[in-house]
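Asks: test case, fold it:
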Amino acid sequence: MTHLKDGQGLSTGLLIIMSVTTGVVVANNYYNQPLLGLMAKDFGISELQISSIPMLTQIGYAFGLFFIVPLGDKLRRKKLILVDFAFIIAALIGMALSKSPFLLKVFSFIIGFTAVIAQLLIPMAAQLATDNKRGRAIGTVMSGLLMGILASRTLSGYIGAHFGWQAIYYVAAVLISLLFFCLVRYLPELPAEFKGSYGSLLKSLVTQFNTQPNLRLASFRGAFDFACFSVFWTTIVFLLEAAPFHMGSDVAGAMGLVGIAGAIVASYVGRLSDRMSKNKLIIMGIFIVLISWIVLGFSGKSIIGLIIGAFLLDWGVQSVHITNQAIIFQGNPPARNRINTVYMVWYFIGGSLGTLIGGYIWYYTGWTGISISGIILSLLMLLLHIFGRRKLNLTNSD
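Replies: This next block holds a predicted model:
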């Protein structure tokens, strides 16, 4: 069993393993998005009804963040991760075997609840990295997570179009099983730092939120950030399946390849955050998100415009997200798992609301309403950042 200490540094091999793990696990949350049309047809329900599937996955993820991730400060993290893997595999198989919309929703929630491994590994990377390479380590692990999110849509869209929507969940169960054995061999052990009860552990989340203004602002900013992301990726499949595109789930999923390019660009933000103003990086990311939604608003009938808009959206959203995490992990705090929990719970609350809003706005107003909602969310995020920094006196905190 390998034991490492805080700030000892990460080997390239271990960093790659952690990055791949985050990508493979978090992909489970997003396989459903390009398959919503196929699921709706299979069960004979409307697009509005099926749009709750990704929302429930995100809500499940938020619950998992709250109840599971804080345990990373109390329990042996490696054992916690491996036990969780067993539940992930069971949830994926249950999803594939679902015979009703109700079971789909139940297992969608469970998949989200168990797929929180990434949020244990990101603080671990921050903990092991040296001070001058912490942003780089976070950015590298996050790049794996982002590519997992985006590649998942391409993979599931293709497999769903050719083998049925259930097939991707069987494939995912096999991938997770293989990864389990890799982690048994290579993932290090880190000592737990919290000695209190589970109840006091959860209560301390409130303390972290109340006593850290940087964390509060990053949490609210992250909620709007992920809402901008979710509104688009929940509804793009409906747009592409309708006139004038008439495209299937494989093409809708291929949009994820565009997002990967944006995510790769955003991954360099982690390195930039080690040596330049995080406030400037945040503002840059928000403006890119806003511009992306303006482009998308004029691209309801243009596949080229949608590609450009998707690239910009993922670039901007992930730039804000990565910089947020660099901010909250400054100083390598001992409560890093709980700090990450607070931030990510708010992040996925925002994503869930974005998914919910997207489903209703698409149903009643179509792409025009979706674009306007994206622009409004972007502007609200910008105003929150500007006035939040001013109110909390954070101008010189970077």
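Asks: from here on, just use CA atoms for contacts and neighbour counts.
Replies: OK.
Asks: so residue 394 sits in a helix?
Replies: No. Counting by DSSP: H, G, I helix; E, B strand; the rest coil, residue 394 is located in no helix; its state is coil.
Asks: okay, now residue 364: neighbour count?
Replies: 10 (other C-alpha atoms under 10 Å).
Asks: am I right that it falls within a helix?
Replies: Yes. Assessed by three-state DSSP, residue 364 belongs to a helix.
Asks: that one and residue 10: what is the separation?
Replies: 50 Å (C-alpha to C-alpha, to the nearest Å).
Asks: check residue 386 too.
Replies: Residue 386 is 35 Å from residue 10, where distance means C-alpha to C-alpha.
Asks: neighbour-wise, which of these two wins?
Replies: Neighbour comparison, residue 386 and residue 10: the larger count goes to residue 10, with 20 against 14 (by other C-alpha under 10 Å).
Asks: which residues sit in contact with the more buried one?
Replies: The contact partners of residue 10, by C-alpha atoms under 8 Å, 6 or more residues apart in numbering, come to 125, 128-129.
Asks: okay, and which of those residues map to helices?
Replies: Among the contacts of residue 10, DSSP state H puts 125, 128 in helices.
Asks: one more, please, to line up against the first structure:
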Amino acid sequence: MTPVLTFLFALAGGAAVGNLYWAQPLLDVIAADLGASPAAAGWLVTLTQIGYAAGILLVVPLGDVLDRRRLVPAMMGLSALALLACAAAPGFAVLLTALCALGLCTVAGQLLTPLAGDLADPARRGRVVGTVASGLLTGILVSRAVSGLVAGAAGWRTVYVAAAVLDAVLAVVLLWRVPADRARDRVPYVRLIGSVFALVRTERTVRWTLVLGACGFGAFTLFWTALTFLLSAPPFGYPVTVIGLFGLAGLAGALAAQRSGRLHDRGLSLPATGVAWVLALAAFAVAAAGARSVLLILLAIVLLDVAVQGQNLLNQSRLFTVSAGARSRLNTAFVVGNFVGGAAGSAAAGLLWTAGGWPAVCTAGAVVSVVALGVWALGRRGPLVAGPVAQGSGT
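Replies: Predicted coordinates for the structure are as follows:
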């Protein structure tokens, strides 16, 4: 993993995962344009994440048996086609279908992350994976900001056309620069998918980490989906161009993820994960107090993104130490768990906002944080994988 290749992996992964979030700051705009309610608009994010979880489960395990030099560009190309379908959607139902297809195809980032782990020197694996993961996180945050700016200037459909062009260009570059993959044993597809569940069933570290990851991403999407409703309503009343810019405050989370990789390399994964959940709880407390304060909302964004993205990288790096030969499948289990939690969080955001507004959203986020802290405290007592030197079978 040379610095140039690491940067390319981070850039391509960020572009891929950013496809899941173009709609997030545009929910009110898209709903108004296509005649949908605010509660229904939340499903634009939810169905994208459900499709993504399905793509992770059905496609990413192939990274352990197929040549990723061809597989990654192919998925980027399919994402470009799905983005064009989103741009051309004539109605809300068609857009939901196209976004679900987009989620199914946009898995290149989760193929590149375990590939980076395979190519990296073991002593630097946490740092390399952290850099690639920070690219993915930056893609999430930048996509929200760019989405609002482009939609404000040229309409929400232009956002998806521009993203399609970017994915198509990156597909060509990846085909040129990704190293040829090593030869591996062929495994029947059904058996390959089944082995993902076998890893979850047999490895305690995997199960514990999946619960923490799902809680983290559920809290993350709960907050960010509801934040769109908060900032577009009184007393703020911000347009989409301004709402999208709030995502830039979360860039602190991407920096935290990169630093978290170094903590993992030093064997501090478990205690750092606990600290991250304390920060998440503090973030929701600050958010609840800041329903009418831009400064407090910005502080809550920074705290939550540092907490969730930092512990997300620690969880992922910990999983990659379980089995060197099954990293794509471990990543599959991890991301599916995350996005099931994320889909639940975004769906709950609309319901909670309708039922109790911002206080209900913040209370739910605090409850999730407390539950996750309990899971962390109970799970860390056992013989869990704590650093890069531990290796399990897992295959």
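Asks: on that earlier part again, which one among the contacts of residue 10 of the first structure gets closest to residue 334 of the first structure?
Replies: Nearest to residue 334 of the first structure among those is residue 128, at 11.8 Å by C-alpha to C-alpha.
Asks: that closest one -> the second structure?
Replies: Under the alignment (TM-score structural alignment), residue 128 of the first structure pairs with residue 119 in the second structure.
Asks: quick check: closest non-adjacent residue to that match.
Replies: Distances taken as C-alpha to C-alpha, 6 or more residues apart in numbering put residue 1 closest to residue 119 of the second structure, at 5.8 Å, once the chain neighbours are dropped.
Asks: ok, now residue 140 of the second structure?
Replies: residue 18 (4.6 Å).
Asks: do residue 206 of the second structure as well
Replies: Per C-alpha to C-alpha, 6+ apart, closest to residue 206 of the second structure is residue 200, 5.7 Å.
Asks: the residue in the first structure that the one you found lines up against sits in which helix or strand?
Replies: Aligned against the first structure by TM-score structural alignment, residue 200 of the second structure finds its counterpart in residue 209. For residue 209 of the first structure, the host element (DSSP states H and E) is helix 198-211.
Asks: same question for residue 95 of the second structure.
Replies: Using DSSP H and E, residue 95 of the second structure falls in helix 92-105.
Asks: over to residue 79 of the second structure?
Replies: helix 68-87.
Asks: what's that helix packed up against?
Replies: Where contact means 3 or more C-alpha pairs under 8 Å, 6 or more residues apart in numbering; DSSP states H and E, helix 68-87 of the second structure is packed against helix 92-105, helix 108-119, helix 156-177.
Asks: need those in CSV (columns: mean neighbour count and distance to residue 272 of the second structure).
Replies: What follows is these, written out as CSV (neighbours: other C-alpha atoms under 10 Å; distance: least, C-alpha to C-alpha, whole Å):
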stretch, mean neighbour count, distance to residue 272 of the second structure
helix 92-105, 23, 31
helix 108-119, 24, 21
helix 156-177, 19, 34
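Asks: will you turn the ones you listed into CSV that also has distance to residue 299 of the second structure?
Replies: Output for these, formatted as CSV (distance: least, C-alpha to C-alpha, whole Å):
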stretch, distance to residue 299 of the second structure
helix 92-105, 30
helix 108-119, 28
helix 156-177, 28
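Asks: nearest to residue 192 of the second structure, out of these?
Replies: The nearest among these, by C-alpha to C-alpha, is helix 108-119 at 15.4 Å.
Asks: could you tell me the angle between the closest one and helix 68-87?
Replies: Counting by axes from the mean of the first three to the mean of the last three C-alpha atoms, to 10 degrees, helix 108-119 of the second structure points 160 degrees away from the direction of helix 68-87.
Asks: what's the average distance of helix 108-119 of the second structure to the first structure?
Replies: Here helix 108-119 of the second structure, set against the first structure after superposition, deviates by a mean of 0.6 Å using mean C-alpha distance after the TM-score superposition for the first structure.
Asks: and the angle from that helix to helix 156-177?
Replies: Using the same axes, to 10 degrees: helix 108-119 of the second structure against helix 156-177 is 30 degrees.
Asks: distance between helix 108-119 of the second structure and the chain's centre?
Replies: Distance of helix 108-119 of the second structure from the chain centroid (C-alpha atoms, centre = their mean, to the nearest Å) equals 14 Å.
Asks: let me know the next secondary structure element after that helix.
Replies: helix 125-154.
Asks: show me what that next one is packed against.
Replies: Checking 3+ C-alpha pairs under 8 Å, 6+ apart, helix 125-154 of the second structure ends up next to helix 3-18, helix 108-119, helix 156-177, helix 240-245, helix 251-265, helix 294-320.
Asks: mind redoing it with 6 Å?
Replies: helix 3-18, helix 240-245, helix 251-265 (3 or more C-alpha pairs under 6 Å, 6 or more residues apart in numbering; DSSP states H and E).
Asks: how far does the first one sit from its chain's centre?
Replies: Centroid separation between helix 3-18 of the second structure and its chain, computed with C-alpha atoms, centre = their mean, is 14 Å.
Asks: what does it contact?
Replies: The list of residues contacting helix 3-18 of the second structure from outside it, by C-alpha atoms under 6 Å, 6 or more residues apart in numbering, reads 106, 109, 132, 135-136, 139-140, 143.
Asks: can you check the second one too?
Replies: Taking C-alpha under 6 Å, 6+ apart as the criterion, the residues outside helix 240-245 of the second structure that touch it are 25, 144-145, 148-149, 152.
Asks: with distance to residue 126 of the second structure and neighbour count as added columns, please give these in JSON lines.
Replies: Listed next are those as JSON lines, based on distance: C-alpha to C-alpha, whole Å; neighbours: other C-alpha atoms under 10 Å:
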{"residue": "25", "distance to residue 126 of the second structure": "32", "neighbour count": "32"}
{"residue": "144", "distance to residue 126 of the second structure": "27", "neighbour count": "27"}
{"residue": "145", "distance to residue 126 of the second structure": "28", "neighbour count": "22"}
{"residue": "148", "distance to residue 126 of the second structure": "33", "neighbour count": "28"}
{"residue": "149", "distance to residue 126 of the second structure": "34", "neighbour count": "21"}
{"residue": "152", "distance to residue 126 of the second structure": "39", "neighbour count": "18"}
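Asks: thanks a lot, see you next time.
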